[in-house]
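# no sequence on hand, only this structure:
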């Protein structure tokens, strides 16, 4: 690509993500397609995403993938860092509070 030239928008009709997320694609070299969510700062926590690349995907040379490729990932989950307990009013006959 010539310097100063704006690359054409990349489409990837063979790419599917569920739950759906709007975003854009760009190539990094000839082997890596990068998907960037439209608002990556607001991906919900503890959410599993399933990604499918259809068998219709082709290489730069025109070779078809042949069968779908799937993978999944999960956004960070909550993690309990500390807990403490006490009895209400300090009495043994009261509920324990965590």
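Nice, I can see it. None of the values given here were measured: they were computed from a predicted structure. Numbering: from 1, shown residues only.
# from here on, contacts and neighbour counts on C-alpha atoms
Will do.
# how close does residue 37 sit to residue 23?
4 Å (CA to CA, to the nearest Å).
# one more to weigh against that first structure:
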């Protein structure tokens, strides 16, 4: 069910990659497969830890992509990489919905 939910997020126009990051800063699952998944997850987890609070969501825009995350719970983060053509508002909404549905899968 979790993998199907992640594939549904990938159907959003402009979203290129999705990962569920666990408390050990490693991807629990990602789609499509990415050889850099562990490095991306570790960097994102590190950025998340720099905050004084536990951020519910974060966004970084680079020249190549937009990275968006939404916290599933205190131990897991759902992260997507999207193109600049993506509708950021729609991507945020879909990501938030997926994170809350993933929480219900426990």
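Sure, I can see it. Computed from a prediction, not measured in an experiment: that's the story for all the values here.
# now what about the TM-score between them?
For this chain pair, the superposition-based TM-score is 0.29 by TM-score structural alignment, normalised by the length of structure 1; 46 aligned residues with a CA RMSD of 3.5 Å.
# give the contact list for residue 34 of structure 1.
Residues near residue 34 of structure 1 by CA atoms under 8 Å, 6 or more residues apart in numbering: 25, 26, 27, 28.
# go with 10 Å
Counting by CA atoms under 10 Å, 6 or more residues apart in numbering, residue 34 of structure 1 makes contact with 24, 25, 26, 27, 28.
# same for whichever helix or strand the first one is part of, what does it pack against?
Take DSSP states H and E as the rule and residue 24 of structure 1 turns out to sit in strand 23-28. Strand 23-28 of structure 1 makes packing contacts with strand 32-37 when contacts are defined by 3 or more CA pairs under 10 Å, 6 or more residues apart in numbering; DSSP states H and E.
# list the buried residues for whichever helix or strand comes after the strand it packs on?
Moving toward the C-terminus from strand 32-37 of structure 1, the next helix or strand (DSSP H and E) is strand 48-53. Within strand 48-53 of structure 1, the residues that count as buried by 16 or more other CA atoms under 10 Å are 51, 53.
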